[in-house]
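# Take a look and give me a structure for this.
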Amino acid sequence: MPCFKNRMPNLEKLEESLCKIPDDEVLGEIAALLPECAINKFRVGRSRIYDEPREEESNLEAFTMILDNSCQSVVLMKVDGHNVTFPSQCCRKLYSTILNEEPDEVIRIPQNCSTWHELRRFRVTGSRCYELFTYNGPNWNTKAEKYFWPKSFTNKFTKHGLEYEDEARRAFIDATGCNVVQCGMVVSHSNKWMGYSPDGIIFENGHPAALLEIKCPWNGAKQTITEVVRTCDYISDQSLKRKHKFYGQIQMGMAMLNLKKCFLVLYAAFDRSILILEEEYDEEFAENMIIRIKKKYFENMIHIICDKDDK
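Coordinates of the predicted model:
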């Protein structure tokens, strides 16, 4: 039974002629009957997307190149062609009404602003993809609800990372001379349920060439980077461990952005020391991970958004 049925007496009639009704009219009826639903709040939020401060106009050409390069990702093409089953018709209709922002506008919204948080709410993102990839538990309703509506919190670790990210990026640029472009979230044209917000994209000869990801460990506030790495649980032999959320994060990033390498920067604010690791694209891992996540997203998670609106 569609999730909205008990709350929308006209739904059966609407279903019969849905293909003939403009999307705005469908959304308008939902909004009128369910003003507090997630769909309506997300729709209203979309109308404010252009009011947010956006990146400098000088970056627009670079943003276009980033999105054009992303469209050529072989893995994303394969993921798009991998069919999944919606758990019910309401989920199919819901998916057609959300996550429809234009990628060339989303990429201009600065990271960590309120609109950026809303744009990523119902998407699988780099920092959260590995937890879905590895989750095989039975309680998907709870998992999905916590994923889509997480409790807001900020701890000393996240504060430290945000505080020193710009400093770490500058240290990387000073050490390498690389041309680093910053942007908002990159949304897949063919897989709108995915989004990735890089710490930077390195350009070479005017084209995207590598992903930049930055980690500022908390103990780097009082230790050098050499000391930090000795006790780091995700680095082994100067390389990122495969079975770790950061590995999943950068592999999703390279798949989405169609890049073959990632520079992972570890930064110690204590003495402004850095460690730069060059990680290669693992296409087989990325493809397997993203296809499995897509199946879980559509078959186990998206229905919870409908359920939320039905309550």
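# make it CA atoms for all contacts and neighbour counts henceforth
Fine.
# hang on, C90 packs against I304?
No - taking contacts as CA atoms under 8 Å, C90 lies outside contact range of I304: 10.9 Å.
# quick one, what contacts the nearest residue to E204 once chain neighbours are set aside?
Spatial nearest neighbour of E204, chain neighbours left out: N179 (7.2 Å); criterion: CA to CA, 6 or more residues apart in numbering. Applying CA atoms under 8 Å, 6 or more residues apart in numbering to N179 gives the contacts I173, I202, F203, E204.
# To check against the first, give me the structure of this:
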Amino acid sequence: MPVAMHRRRVSNFTYVSPCVKYMIFLLNFLFWLFGGLLVAAGTFAFYEKWNTMGSIKLNTFSDVILNISLVLIIAGQIIFIVSFAGCIGALRENTTLLKFFSFKYLIDYFSKKYNDKNINALNLQNINKSYIEKNKNESVFQQLDIYDEILNLQHLRNYYTTNSRPLEFKQIKFYNDCIAINRDQILNLMYSTINQSNNSAWRLYRQTRISASSKAHQIKTRRARNEDLALRFIKDKKMIGKGLKYVNYGIEMEDFALKKYSLINNVQVIKCGLVIHQKQPWICASPDGIVIQNGKVEKLLEIKCPYNCKDSLLFDEKKQINIPYLHYDKENSIISLKKNHCYYTQCQIQLYCTGLELCDLFICTKRDCITVTIIRDELFLEKLIKKIELFYFNYFLPKLTCVNT
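Predicted structure coming up:
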């Protein structure tokens, strides 16, 4: 009677070829490293953007998807986890991990097949989108070139100083950490803060600086109690009542006024965000636009839409101006901006921060408009900038340092 022979199984016996096993492991290991690299690159990009902008808007799903650093982190984590499962599954011959790995790529395969069926239907849309995107990219590059030219002009211009500097160690540290800024950061802010008051970074960077729109003129007209003024700047109370209504009306009318100015003067206007002075980073300005004519930077544009005249003419039939801050010279038929008004100070500081020579003050309502050209006034600027610098380093910076440390 034949005797059944029993083959003794070796403890490390496997049905999987070692060549296939380690090839799967190697491929997954490479993907695992690639996933880790994506996570590291995304984390670094997110950290750099956070340091530059001060804050990152993530209110909606589209904000997350359009943030390339977060996309890199999420994609890297998925690749990292799936490839790690493939590595361990191949080494340990773990069917559960290998099934998870296979199931993931099976989903990817069918997703690709489904997408391939819709490619022809989407081709026409993609052509239109790529055309729009191409024009958009060209517009972005043009904006950055204009901003770069503005910073070049700013750098070449003379600047006025009393050589005031932070005195105490805490002030020096705060100034170096929070005020000092390089050219690339300024260029980035000019583009990223185009929405101005609706942008958190715009508000953040203005808090620690002297801005053209309000603070500069208050310093100019101040004769005493500078410490009280510095404290008022730091508290920065929110606008309420009529003031808020007037500001909101101006913001609503801005795009209408900008288009109207462009059509009347046959020029291109590029919006601009916060401009910080490279040599004196404690002063900044936010012009409404940069006027481009024949491809060259010509002047600045500052838009004002007075709420009190929204339903009336700015210049009536009796040749009287209904705007209190404008002066009309009847003999020469010239309209000018009064030099003691805060808008004159604002325009001069904007010219100082951009290095330009001219600024058009465009006063606009739905029924009427007036353009007043402001010329850079060097004597006015020299006196004002020196006064602002003394105020900043003697009163404002010490208060800022105390509050923030």
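# TM-score, when you put one on top of the other?
Once the chains are laid over each other, their TM-score by TM-score structural alignment, normalised by the length of structure 1 reads 0.77; 261 aligned residues with a CA RMSD of 2.5 Å.
# can you give me the helices in the stretch 201-350 of structure 2?
In the stretch 201-350 of structure 2, the helices defined using DSSP state H, counting those that start in this stretch lie at 215-221, 226-235, 241-265, 342-354.
# Just name the most buried of those helices.
A comparison of the helices of the stretch 201-350 of structure 2 by mean neighbour count, using mean count of other CA atoms under 10 Å, puts helix 342-354 on top with a mean of 25.
# against structure 1, where does the helix or strand that that one is followed by fall?
Elements were assigned by DSSP states H and E; along the chain past helix 342-354 of structure 2, the next helix or strand is strand 358-364. Mapped onto structure 1 using TM-score structural alignment, strand 358-364 of structure 2 spans residues 261-267.
# Could you list the residues in contact with that stretch?
168, 172, 209-217, 220, 225, 250, 254, 273-281.
# which residue is nearest the middle of structure 1?
T125 (2.5 Å; CA atoms, centre = their mean).
# In structure 2, what sits opposite that one in the alignment?
T125 of structure 1 maps onto S211 in structure 2, with residues paired by TM-score structural alignment.
# Which residue, other than its chain neighbours, is closest to its match?
Using CA to CA, 6+ apart, the closest residue to S211 of structure 2 is C284 (5.0 Å).
# quick one: S164 of structure 2 from L356 of structure 2, how far?
From S164 of structure 2 across to L356 of structure 2, the span is 25 Å (CA to CA, to the nearest Å).
# what do you get for D368 of structure 2?
Counting by CA to CA, the gap from D368 of structure 2 to L356 of structure 2 is 27 Å.
# Show me which of the two is the more surrounded one.
Between D368 of structure 2 and L356, counted using other CA atoms under 10 Å, L356 has the larger neighbour count: 21 against 15.
# isn't that one right up against V291?
No - here L356 of structure 2 does not reach V291: they are 10.9 Å apart, not a contact under CA under 8 Å.
# and for the two, which residues touch both?
K299, L300.
# ok, which stretches of the stretch 101-250 of structure 2 are strands?
Remark: strands assigned in the stretch 101-250 of structure 2 by DSSP state E, counting those that start in this stretch are 210-211.
# Identify the residue of structure 2 aligned to T134 of structure 1.
Using TM-score structural alignment as the criterion, T134 of structure 1 maps onto T221 of structure 2.
# List the residues that contact that match.
By CA under 8 Å, 6+ apart, T221 of structure 2 lies in contact with nothing.
# Could you measure from it over to T401 of structure 2?
According to CA to CA, T221 of structure 2 and T401 of structure 2 sit 25 Å apart.
# Then L70 of structure 2?
Taking CA to CA, one finds L70 of structure 2 at 34 Å from T401 of structure 2.
# Then A40 of structure 2?
35 Å.
# go on, C272 of structure 2?
Distance of C272 of structure 2 to T401 of structure 2, given as CA to CA: 29 Å.
# Tell me which of the two has more neighbours.
C272 (25 against 17).
# Matching that one against structure 1, which residue comes up?
C272 of structure 2 maps onto C183 in structure 1 when the alignment is built from TM-score structural alignment.
# what sits against its match?
C183 of structure 1 makes contacts with E55, F63, I107, R108, I109, P110, Q111, S197, P198, D199, G200, as judged by CA under 8 Å, 6+ apart.
# Closest one of those residues to R242 of structure 1?
Proximity of these to R242 of structure 1 (CA to CA) peaks at P198, which lies at 19.5 Å.
# Looks like the closest one contacts G253 (just checking).
Yes - contact criterion CA under 8 Å: P198 of structure 1 and G253 qualify, at 7.3 Å.
# Mutual contacts of these two, please.
L211.
# okay, now the nearest residue to E287 of structure 1 once chain neighbours are set aside: neighbour count?
Using CA to CA, 6+ apart and skipping residues adjacent in sequence, the residue nearest E287 of structure 1 is V75, 5.6 Å away. The local packing of V75 of structure 1 (other CA under 10 Å) involves 21 other residues.
# V75 of structure 1 and A255 touch, don't they?
Yes - contact criterion CA under 8 Å: V75 of structure 1 and A255 qualify, at 6.2 Å.
# list residues touching both of these two?
When contacts are counted by CA under 8 Å, 6+ apart, V75 of structure 1 and A255 have E283, A286, E287 as shared neighbours.
# And these, which is closest to Y147 of structure 1?
The nearest member of the shared contacts of V75 and A255 of structure 1 to Y147 of structure 1, counting by CA to CA, is A286 at 20.9 Å.
# now for A62 of structure 1: what does it line up with in structure 2?
Applying TM-score structural alignment, one finds that A62 of structure 1 aligns to I146 in structure 2.
# so what's its match closest to, chain neighbours aside?
In this structure, I146 of structure 2 finds its nearest non-sequential neighbour in V297, 7.3 Å apart by CA to CA, 6+ apart.
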